[in-house]
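> Sequence and predicted structure, then a few things I'm wondering about:
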Amino acid sequence: MSGAWSGKTVTVPGGSGFLGSEVVKRLEAAGASVFVPRSRDYDLTTEDRVRAMYEDSSPDVVVHLAARVGGIGANQRSPGTFFYDNLQMGALLIEHARRRGLEKFVCVGTVCSYPKFAAVPFREDDLWSGYPEETNAPYGIAKKALLVQLQAYRQEFGMRGIYLIPVNLYGPRDNFDLESSHVIPALIRKCVEAAERGDDVIEVWGSGEPTREFLYVEDAADGIVAAAERYEDGEPVNLGTGREISIRDLAGLIAERTGFRGTFSWNAERPDGQPRRALDVSRARDGFGWTAKVPFEEGLEATIS
């Protein structure tokens, strides 16, 4: 990593979270002074607290990682909350960054913004080719609106904003709460607890047929910092590995590594979510020289341990 961060102040909303803590660690190691606004002190859906955050931190750069997130169940229960909070938070942060004339704004979006039936692998140019998968469309559309805002502000005001789209993340310190977690931590917890109890069967939502791509959290943090340092274009950029795996095969890998010897009961009455999900990652490689490094099985072992 170059000396580009030495003497810079970087504000990282969401910097105490699963991904954010890894990004903060890298920025600090590179010489940046990092300010992480805590949600108890700064409700970033309200304009006065966003203004206060900027006044208290006086950043050169913002890396916006804060989001209201959850699995399919959480998105189905609270679609309005997911839409409003993510849109409001991002829009206010970008607008006040513009007013203050920040050097750069880095916005981390979501793979949920892609159309439900986008051609695989997903290319950034396909973001607008259809409607997102229904169960998380409010979240995905709210996040995608921030790309529009950044591009509009670049055109009108010359604002330097970039937009990154990481695929599903996993790794140590993920959210293992079954009510709100994503598929890897949910399956790990279910398998570990079933193995401890000696259960023979685990119920899993959906058919097991959908595919997903997963990015180790440390790789994602490396990609975000590399883009913040070296990427200047207004076009969005995927962050991923390009490797696709079915949920059924994923469950088998996790069962092997957690000692669960039973079977999975696939509840096809529950939603599958998007049918397939895998990214074209050439723009990140060509645009700022980043590729993921951690093999999936190795990352899975680290997450389980």
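Nice, I can see it.

> drop to CA atoms for contacts and neighbour counts, all remaining ones
OK.

> need the helices for the stretch 151-300 of the chain, in chain order.
In the stretch 151-300 of the chain, the helices defined using DSSP state H, counting those that start in this stretch lie at 183-197, 217-230, 247-258, 282-288, 296-304.

> In addition, the following structure is provided for comparison:
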Amino acid sequence: MIDLKNKKILVAGGNGFIGSHVCAALEKRGVLRERIVIPLPETHDLRVWEKCAGAVKGIDIVFDCAAVPGDILLRAKIPGQLFYENLIMGVHLVEAAFQEGVQKIITIGSATEYPESAPTPLKEIDLWNGLPSPGNIPYGLSKRIAALQGEMYRRQSGFHAIHVLLTNAYGPGERYESGYMVPSLIQKFLGAKERGEKEVEVWGTGNAVRDLIFADDAAEGILRAAEDYDDVSPLNLASGTGISIKELAELLSSITGFDGTVRWNTDKPEGDLKRLLDVTRAEQLIGFKAKTPLEEGLKKTIAWHNAQSSS
């Protein structure tokens, strides 16, 4: 087990959604704030090798939470740019960590890395059995390749690189401008209620199923993996429970107090029909199980959005 308290820790993407929750979880672990380094794009652009190499100097542990995110539409509009930027940041950081001789690097991946044809619930053993769905290739495959680089250095010299696969995370700090599902839906319902509208449009049929994990739980899983997991195989971090987009919309409508109807726009994309992760290995190997009930997590998230709109 690695004791993180006295380590100098780099959190790439530490000002982003997941990265900020990882930083908060580290501080709760007793890591002093001055021992947590967050590389800023203005001074340490991870796409530039020299800047990335400089960022890891003197670092013990690296959390790679950095990403250029993209919703369904953006992935279709600029897939090459998204693939390149996520890939170059990932491989630079793994390479820099290896050359610096850091004690461990934790690369944060996504359930979108899984093959389109993989059976559900998604199991780590199936990760390399095909390509992600076309819309998920720019992000998912770039993350998968950076993880493979860490695996190759583990084979070469015993380098401690691990890769975790995160399901759809949600929670305070994720802004609706990101285009991701939960904050976008929250803003739709809150906005409709505020304007007195009686209808909210949601893309797709509502039949797609997603596995949602509260950001605080996700950060806890990432830290436990850093402390206790050291294996070449990736590790799923998820709730292990699926909810349809229709059920999610109904729950958000109830929590926000929206009393109108939902119109499903079936001409718009809805992504993979079912994305549910198997969490058996995380429970067995690091004792991790998401603890925040969905409704409780959504209430906290909506409260954060309300506070942002009133500030």
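Received it, and whenever you're ready, just let me know what you need. These numbers come from a predicted model, not from an experiment.

> Return the most buried member of the helices of the stretch 151-300 of the first structure.
Burial of these is given as mean neighbour count (mean count of other C-alpha atoms under 10 Å); helix 217-230 ranks first at a mean of 22.

> That one corresponds to what range in the second structure?
The aligned range for helix 217-230 of the first structure in the second structure is 215-228, by TM-score structural alignment.

> swap in stretch 274-288 of the first structure?
So stretch 274-288 of the first structure sits over residues 272-286 in the second structure, by TM-score structural alignment.

> For that stretch, measure first residue to last.
One end of stretch 272-286 of the second structure to the other measures 29 Å (C-alpha to C-alpha, to the nearest Å).

> Output the helices of the stretch 151-300 of the first structure in JSON lines; the columns should cover distance to Thr9 of the first structure.
Listed next are those as JSON lines, based on distance: least, C-alpha to C-alpha, whole Å:
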{"stretch": "helix 183-197", "distance to Thr9 of the first structure": "33"}
{"stretch": "helix 217-230", "distance to Thr9 of the first structure": "13"}
{"stretch": "helix 247-258", "distance to Thr9 of the first structure": "40"}
{"stretch": "helix 282-288", "distance to Thr9 of the first structure": "22"}
{"stretch": "helix 296-304", "distance to Thr9 of the first structure": "31"}
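
> so which of those comes closest to Gly161 of the first structure?
helix 217-230 (9.4 Å; C-alpha to C-alpha).

> Would you mind getting the average deviation of the closest one from the second structure?
Superposing on the second structure and averaging over aligned pairs (mean C-alpha distance after the TM-score superposition for the first structure), helix 217-230 of the first structure comes out at 0.5 Å.

> Need the residues that contact that helix.
By C-alpha atoms under 8 Å, 6 or more residues apart in numbering, the surrounding residues in contact with helix 217-230 of the first structure are 4, 18-20, 22-23, 26-27, 63, 104, 106, 162, 164, 166, 169-171, 239-240, 288, 290-294.

> rewinding a little: closest one to Ala32 of the first structure among the helices of the stretch 151-300 of the first structure?
With C-alpha to C-alpha, the closest approach to Ala32 of the first structure among the helices of the stretch 151-300 of the first structure belongs to helix 217-230: 11.4 Å.

> next one: that closest one to chain centre, how far?
Remark: helix 217-230 of the first structure is offset 12 Å from the chain centroid, using C-alpha atoms, centre = their mean, to the nearest Å.

> quick check: angle from it to helix 296-304?
Relative orientation of helix 217-230 of the first structure versus helix 296-304 (axes from the mean of the first three to the mean of the last three C-alpha atoms, to 10 degrees): 110 degrees.
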